[in-house]
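# sequence isn't available, so here's the structure alone:
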């Protein structure tokens, strides 16, 4: 499986360094990219990634009550399993299609450089979402689609897309407060978000448990108990891990050159703010790792569009391309060899 993902990474890399303006070729390449990413995710080796057996098990569960998995998963499963009498692989195919299609179409709509954005996608979120957390992957795809209506202040489209995201993963509800995020040039305050988050982390300040919502508090208590018991997937986290520090470094680089980069994308300041909130969330909510990672990764989906814009920070454009490609390569290697999202 490692070889397969490396080959796909190399193919996308070739598309980045050998671009074409011929429309028919671009359409063919887009379709090829779409199909290859869907097929690889749908027919992935279950022994090489996490969560695969969980979904296979969920396929055979008799009722919704046996799990906290979203009702949408059960609904799709029941249609495929009981209505159409299909194999459990069918649900992996459906989620692969939804996860890949939503992200690629969102990238095509709001990214300046499609294949550079796909390279960033492949280096992290494709591995994390489409190959592992496929429910979160579909939700993240709809969140990315909601960026354009969020920028355009189209509340109907924003709420529609966010609602679909929530149906596929309840954690997507955290997208709703982003409606109040501004899109102007006043972004100096973003410099302080990460340091403030780290102060919260070091001092152990836990404001999230003060939210007076009974159902929310019950879920938090459950997560905290699982964390204290050291249950896999809920263990305490080290905020100062290599991947987070890399993202922080990139964020501050982008902040330094923000005025230069902003000239090339109307979505830039919105994306920058959401990324800042994502980086703030991980240390701030680290006392409850399951929530911290979920908020951090959901909002961090904007990196697919934000990171390729780094090329505009450089006067010599080829240097910018080199930097972004290196970021993708580093993230790709970190996910495979450090985070071990794909097992050997």
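That came in fine, so what should we check first? Values in this document were obtained by computation on a predicted structure and should not be read as measured data.
# please make it C-alpha for all contacts and neighbour counts, starting now.
Fine.
# have a look at the protein and report its longest helix.
Secondary structure of the chain per DSSP state H: the longest helix is helix 89-110.
# point out the other helices and strands that the helix or strand just after it packs with.
Later in the chain than helix 89-110, the nearest helix or strand by DSSP states H and E is helix 114-123. Packing contacts for helix 114-123, counted by 3 or more C-alpha pairs under 8 Å, 6 or more residues apart in numbering; DSSP states H and E, involve helix 2-17, helix 89-110, helix 303-306, helix 317-333.
# make CSV from these and add distance to residue 77 and mean neighbour count to it.
Output for the helices and strands packed on helix 114-123, formatted as CSV (distance: least, C-alpha to C-alpha, whole Å; neighbours: other C-alpha atoms under 10 Å):
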stretch, distance to residue 77, mean neighbour count
helix 2-17, 27, 15
helix 89-110, 7, 20
helix 303-306, 30, 25
helix 317-333, 32, 18
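# all helices of the stretch 201-344 of the chain, in order?
Listed in chain order, the helices of the stretch 201-344 of the chain (DSSP state H, counting those that start in this stretch) span 214-228, 242-256, 258-262, 268-284, 289-299, 303-306, 317-333.
# can you lay out the helices and strands packed on helix 114-123 as CSV showing distance to residue 57?
Listed next are the helices and strands packed on helix 114-123 as CSV, based on distance: least, C-alpha to C-alpha, whole Å:
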stretch, distance to residue 57
helix 2-17, 24
helix 89-110, 12
helix 303-306, 32
helix 317-333, 29
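# before we go on, here's another structure to hold up against the first:
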């Protein structure tokens, strides 16, 4: 685990250096190579993905998102190697995130550190379909905030759903007021959060509604998540875990930030999307795997959100240290507590 920790420390130190645009490019290229050319022994999902790749490449009707199926077919039958899927997915995901950070973050390497500590480890190094889907979604949200082009946003969300179907939930963005995080929104949010907690303890399962969606792939995924939730390895979620409490702390700080500053539309949307992460986790908690996937997708907005929080304070360097501290907690949970990755090795 020394390599992962060394990278974290290096990015943390470099986040205080000048010439961040050049450092940003160099670090993102390094992370791209690290992600694209990792061996099958690094993460838990790699061998499962190898099976999925060959199944998707050789079975037209295999129940998985179409983009994964097409890329798998090209990799196996035209390029001659399953590992091209991992290279292509890493290239798309990290390139998009590089451009998002470059154009939208006030502190470039602080955004990279937030990305590396959580999204990179959880998605790009593990859940590769969610990694690409999340990158497309975040790009689409920022573009929508800029130009309010609904058709473009809808098309990009549908594109993201061809990598991970849960991104269709991001159509909720169209219902958001992009001008302000109002007191009304904050009140309704905490009221809904309280109601969701009550429903959790009362045993209310909102996911039974999925039974009535007449889409074969949705029914397949629903059955899959049900079987996982009823298996011998099933562990109920802890809605007050350290990660959950950290998400809620960031939501509260973001709401404070939104009331003290006049925000641009992209910041308003990023705050509202991030606020859905802990809420979705509680509402969907009857299916822990599904709850985690959806919560993590909404949380991708932290790449842009967290680096803006230091603007709340006069002592910005101290505030950046606080964000680095939050990043370290996420990094520690992912690497040392959950142990989502093994020691790094390349192909």
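Arrived safely, thanks for sending. Keep in mind the model is a prediction, meaning the values are calculated, not measured.
# hmm, back to that, so where is the longest helix of the first structure in the second structure?
Matched against the second structure by TM-score structural alignment, helix 89-110 of the first structure falls on residues 83-104.
# average offset of that stretch relative to the first structure?
For stretch 83-104 of the second structure, the mean deviation from the first structure after alignment is 1.4 Å (mean C-alpha distance after the TM-score superposition for the first structure).
# work out the gap between that stretch and the centre of the chain.
In this view, stretch 83-104 of the second structure has its centroid 13 Å away from the chain centroid, taken as C-alpha atoms, centre = their mean, to the nearest Å.
# run a quick neighbour tally on the aligned partner of residue 225 of the second structure in the first structure.
Under the alignment (TM-score structural alignment), residue 225 of the second structure pairs with residue 223 in the first structure. Look at residue 223 of the first structure: counted by other C-alpha atoms under 10 Å, it has 20 neighbours.
# residue 223 of the first structure - nearest residue in space that isn't next to it in sequence?
residue 288 (6.5 Å; C-alpha to C-alpha, 6 or more residues apart in numbering).
# roughly how far does the one you found sit from residue 277 of the first structure?
Distance, residue 288 of the first structure to residue 277 of the first structure, by C-alpha to C-alpha, to the nearest Å: 17 Å.
# same deal with residue 332 of the first structure?
Applying C-alpha to C-alpha, the value for residue 332 of the first structure to residue 277 of the first structure is 23 Å.
# check residue 53 of the first structure too.
Distance of residue 53 of the first structure to residue 277 of the first structure, computed by C-alpha to C-alpha: 33 Å.
# between these two, which one's more packed in?
Taking other C-alpha under 10 Å, residue 53 of the first structure and residue 277 do not tie; residue 277 has more neighbours (20 against 12).
# mind listing what that one touches?
Shown in contact with residue 277 of the first structure (C-alpha atoms under 8 Å, 6 or more residues apart in numbering): 193, 299.
# what sits against the equivalent of residue 136 of the second structure over in the first structure?
Applying TM-score structural alignment, one finds that residue 136 of the second structure aligns to residue 142 in the first structure. Taking C-alpha under 8 Å, 6+ apart, we find residue 142 of the first structure in contact with 102-103, 161-162, 164-165.
# can you put those residues in JSON lines and add distance to residue 40 of the first structure?
Below are those laid out as JSON lines (distance: C-alpha to C-alpha, whole Å):
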{"residue": "102", "distance to residue 40 of the first structure": "16"}
{"residue": "103", "distance to residue 40 of the first structure": "15"}
{"residue": "161", "distance to residue 40 of the first structure": "26"}
{"residue": "162", "distance to residue 40 of the first structure": "27"}
{"residue": "164", "distance to residue 40 of the first structure": "25"}
{"residue": "165", "distance to residue 40 of the first structure": "23"}
